[in-house]
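Trainee: no sequence for this one, just the structure:
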């Protein structure tokens, strides 16, 4: 008897799911109905930035957690003809350190439209400023993503 109760308990959710897909959801000839436009749909943004043709976005970039912890991005702003990210890097070891900093520039929807990289060498125990800039006809706002530090 307990086995039968378990079987029924397991089958009940499946039966309910199948009932939800009844003929009421079908259009003419049993074809699924098409979704209708929502009255609450929003218009697409008037301004857009798109990735320029020929720009290749790397799938992998150097990234070492210890070095990344020593790098801070403090700025992300439009420039004349493009966009730039900036920040500082600190050489916390007893020797000079070189950082390769990669930044992705994205739309609000996280689409990467450009990327840039810089190399900065910081003397032992000191901090240095860095900047990554890209030439890009920008419409609207972009976000800067510190993608990797190697």
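Mentor: Sure thing, it's come through. Given the structure is predicted, the values throughout are model-derived calculations rather than measurements.
Trainee: going by C-alpha atoms from here, please, whenever you check contacts or count neighbours.
Mentor: Will do.
Trainee: how far away is the residue nearest to residue 50 when sequence neighbours are not counted from residue 14?
Mentor: Spatial nearest neighbour of residue 50, chain neighbours left out: residue 113 (6.0 Å); criterion: CA to CA, 6 or more residues apart in numbering. Note on residue 113: its distance to residue 14, by CA to CA, to the nearest Å, is 44 Å.
Trainee: go on, residue 67?
Mentor: Taking CA to CA as the measure, residue 67 falls 51 Å from residue 14.
Trainee: and residue 89, by the same measure?
Mentor: 56 Å.
Trainee: use this one as the comparison:
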């Protein structure tokens, strides 16, 4: 399909904390009407509420990033919740959903 001229500019800096990455899982990367979506779970093994910021790139199978989305996920202590990040854009038939950034928000 070609380059998506309406894609948002990619963020220049993406927070990523390897210590919290193990608490977030990507479980789905799939087409949706008019775009693409990523879904997963986030767990909080700690004793205080936490908010994760999850950045997902939507790339071609050749690793060209066409767009991105992010999710802010609030997780109570000791719980696991679902998260979802999606974007409407002209996607290719097959896409990948790498997650370059997972961090906590204070």
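Mentor: On my side now, so go ahead. Because the structure is a prediction, the values reported are computed rather than measured.
Trainee: neighbour count winner among residue 113 and residue 14 of structure 1?
Mentor: Neighbour tally, residue 113 of structure 1 and residue 14, criterion other CA atoms under 10 Å: the higher count belongs to residue 113, 20 against 11.
Trainee: my guess is that one meets residue 107, correct?
Mentor: Yes - at 7.2 Å, residue 113 of structure 1 and residue 107 qualify as touching, with contact defined as CA atoms under 8 Å.
Trainee: just the element for the most centrally placed residue in structure 2, please.
Mentor: The structure's structure 2 has its C-alpha centroid closest to residue 56; by CA atoms, centre = their mean the separation is 2.9 Å. If you go by DSSP states H and E, residue 56 of structure 2 is part of strand 50-59.
Trainee: just checking, next helix/strand downstream of that strand?
Mentor: Following the chain from strand 50-59 of structure 2 toward its C-terminal end, the next helix or strand by DSSP H and E is strand 65-75.
Trainee: now that next one against strand 50-59, angle please.
Mentor: Computed by axes from the mean of the first three to the mean of the last three CA atoms, to 10 degrees, the angle separating strand 65-75 of structure 2 from strand 50-59 equals 160 degrees.
Trainee: just tell me the aligned range of strand 65-75 of structure 2 in structure 1.
Mentor: Taking TM-score structural alignment as the measure, structure 1 aligns residues 112-122 with strand 65-75 of structure 2.
Trainee: and that stretch, what's buried?
Mentor: Of the residues in stretch 112-122 of structure 1, those with enough neighbours to count as buried (16 or more other CA atoms under 10 Å) are 112-117, 121-122.
Trainee: can you pull the contacts of the residue nearest to residue 50 of structure 1?
Mentor: Contacts for residue 113 of structure 1 were tallied using CA atoms under 8 Å, 6 or more residues apart in numbering; they are 49-52, 104-107.
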